[in-house]
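J.: How does the following fold in three dimensions:
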Amino acid sequence: MSNPLDLPLDPHMPRLAQRPRSATALALGAAALTLCAATASSTLVQWARVRNALRAGPGKQAEAHDAPEPASTPSMRLLLVGDSAALGVGADGPRHSLAGLIAADFPDAEVRNLARSGAMLTDVHAQLQAAGTGFDVAVIVAGGNDILRRRRMAQIARDADAVMADLAPRARTVVWLGVANMGLAPLFVPPWSWWVSARVRRARPLFAAAALRHGVCYLDFFREARDDVFSRDPLRYFAADGIHPSSSTYRHCYEVLRGKLD
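T.: Reported below is the predicted structural model:
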């Protein structure tokens, strides 16, 4: 054994025994392992619930899709693109989706809905290629899936700008129904609900900025928990899956949109 202090060593001096780990250290280690296991289990359960809820969306497309056929000479041509919320998933039926509510107020209008469940911003481009041009109003509901699928914010910003550039020339008026505070949906539990809300909070100004650059009206539905109307009454404002809008939510959003259609 080296003697860095250059002091004489007593050969009869016993060596120091290794100190046993204290009960506190063992308890902390066990607690840390338990916490890691619980976090991993919670993560798997949370995202399994999210995956199942989102996969259930396409099966409901038959319940809420295009509005009825308009008159031969429509008074207005309106285009809907985006994700399951634009499609109407979670509504009690076609009449309660955005397309149905618009058709009820404008029976002579042509309402074309090309939205698809699970669509991200990049998927809207394909919907627009099938849409054509010459619309009076275009409404987009998108961005939520980009947030949930952990797309990087820089990519979300680029995709939002590209979609706005593609959509804006296709209608005289373009309205983007913004993403609400999805972290407050009943499907999410802490700490994952905090993560989702933080993601929406970061994406929100990116969406609004892209809309502004292309002359698109951005309707902001994001609210913090203290001001969020939807989470105050989740049984009323959320579908049974805990994440999609209910008929009451579609009605609420449509009332905000209604002034822009006029």
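
J.: Every contact and neighbour count from this point should use C-alpha atoms.
T.: Will do.

J.: Check which residues of stretch 117-126 are buried.
T.: By 16 or more other Cα atoms under 10 Å, the buried positions in stretch 117-126 come out as 117-125.

J.: ok, which stretches of the stretch 51-200 of the chain are helices?
T.: With DSSP state H, counting those that start in this stretch, the ranges of helices along the stretch 51-200 of the chain come out as 84-87, 98-105, 121-131, 144-148, 153-167, 192-213.

J.: Ala62: which of the buried residues of stretch 117-126 is nearest?
T.: Ser117 (11.6 Å; Cα to Cα).

J.: What are the boundaries of the strands in this protein?
T.: 77-82, 110-113, 135-141, 171-177, 217-219 (DSSP state E).

J.: And the first one, what's buried?
T.: Which is strand 77-82. So for strand 77-82, counting by 16+ other Cα under 10 Å, buried means 77-82.

J.: same check, this time on the second one
T.: Of the residues in strand 110-113, those buried by neighbour count under the rule 16+ other Cα under 10 Å are 110-113.

J.: which other residues reach it?
T.: Here strand 110-113 makes contact (Cα atoms under 8 Å, 6 or more residues apart in numbering) with 65-71, 74-81, 86-87, 99, 102-103.

J.: one more to put side by side:
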Amino acid sequence: MIYKIIFVLLAPLVALQGMYVRRVAIKLSEPTGERSGKDGQGTALRLLIVGDSAAAGVGVTTQKHALLGNLVSQLSNHYELTWQLIAKSGKHSGQCHDRLHRQHNGEVDVVVVSLGVNDVLSNINTKQWLVRQRRLITLLKDQFGAKKIILTKIPPMERFSLLPQPLRWLLGQRCKEFNLALAKEIAKDPMLIHLDLSAITTNELASDGFHPNQTLYRYWAQAVASQININFKPD
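T.: I've put the predicted structure just below:
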């Protein structure tokens, strides 16, 4: 792809920009709040959210306003939820797989996955990205008994205001490449859903210009809840 040639040509500048971003980036903490519990009434549903800092809720101060809290709020009127969050800032798909393998806590109905940004930032190619995703998906199916896996697309990093140009554009192109490869990989598997949040804007980012804000977490949860309502119709 053309962006790879541009990346090579601009490698020294991109490296400097990467160091600059690490130096000036606002370090936001993971929000407080419970990461497992039961809530609601209706059809029994076991929910697991796994992944990186976005899954963990970085960008808001409490889990109530993160993906988990919004999703529980939107589903609890129709489902008897058993929910758990297993997520950590800075983790890529391979690290998430390894943690889940060690931390198996029973079977689930639906898994929501938020991974990819840290894979994009790591030194891997598209084939290695797909290997990581295959291993994770296999684990979620075989070890957790997941009936439906909602894989959130890597967000459009070309809209992350923290990142200077041309680093922002180059990472955005890499996100698109990874997303397209995974879409082709999972297209024929009815257990997998590739959830698109590409419509986000800079107004939906937290103060660090990198993570979701409360508005985006609510929108994300609405998109996930819609898929769950379609695939696990409440009584």
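
J.: Need the TM-score from the superposition.
T.: After superposition, the two chains reach a TM-score (TM-score structural alignment, normalised by the length of structure 2) of 0.79; 212 aligned residues with a Cα RMSD of 2.7 Å.

J.: I'd like the buried residues of strand 77-82 of structure 1 written out as TSV, with distance to Pro186 of structure 1 added.
T.: Below are these laid out as TSV (distance: Cα to Cα, whole Å):
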residue	distance to Pro186 of structure 1
Arg77	36
Leu78	32
Leu79	30
Leu80	27
Val81	26
Gly82	23
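
J.: I'd like the strands of structure 1 as a markdown table, with distance to Ala53 of structure 1 appended.
T.: Formatted as a markdown table, the strands of structure 1 follow (distance: least, Cα to Cα, whole Å):
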| stretch | distance to Ala53 of structure 1 |
| --- | --- |
| strand 77-82 | 18 |
| strand 110-113 | 22 |
| strand 135-141 | 18 |
| strand 171-177 | 21 |
| strand 217-219 | 25 |
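
J.: Go through these and name the closest to Ala240 of structure 1.
T.: strand 135-141 (20.4 Å).

J.: Check which helices and strands the closest one is in contact with.
T.: Other elements packing on strand 135-141 of structure 1 under the criterion 3 or more Cα pairs under 8 Å, 6 or more residues apart in numbering; DSSP states H and E are strand 77-82, helix 84-87, strand 171-177.

J.: try it again with 6 Å
T.: With contacts taken as 3 or more Cα pairs under 6 Å, 6 or more residues apart in numbering; DSSP states H and E, strand 135-141 of structure 1 sits against strand 77-82, strand 171-177.

J.: Tell me which residue of structure 2 matches up with Gly82 of structure 1.
T.: Aligned by TM-score structural alignment, Gly82 of structure 1 pairs with Gly51 of structure 2.

J.: I meant to write Met182 of structure 1 there.
T.: Under the alignment (TM-score structural alignment), Met182 of structure 1 maps onto Met157.

J.: Next, count neighbours for that match.
T.: 23 (other Cα atoms under 10 Å).

J.: And it, how far from Gly37 of structure 2?
T.: 33 Å (Cα to Cα, to the nearest Å).

J.: so the match of Gly82 of structure 1 touches Val117, yeah?
T.: No - contact status for Gly51 of structure 2 versus Val117: not in contact, 10.3 Å apart, counting by Cα atoms under 6 Å.

J.: how many neighbours does the closest residue to Lys27 of structure 2 other than its chain neighbours have?
T.: Closest residue to Lys27 of structure 2 apart from its sequence neighbours, by Cα to Cα, 6 or more residues apart in numbering: Asp208 at 7.5 Å. Asp208 of structure 2: 18 surrounding residues under other Cα under 10 Å.

J.: same deal with Tyr79 of structure 2?
T.: Residues near Tyr79 of structure 2, counting by other Cα under 10 Å: 22.

J.: Same check on Pro234 of structure 1?
T.: 18.

J.: One more: Ala67 of structure 1?
T.: 22.

J.: you'd agree it is up against Ala99?
T.: Yes - using Cα under 6 Å, Ala67 of structure 1 is in contact with Ala99, at 5.4 Å.

J.: returning to that earlier point: how far away is the match of Gly82 of structure 1 from Ala15 of structure 2?
T.: In terms of Cα to Cα, Gly51 of structure 2 sits 26 Å off from Ala15 of structure 2.

J.: Many thanks, have a good one.
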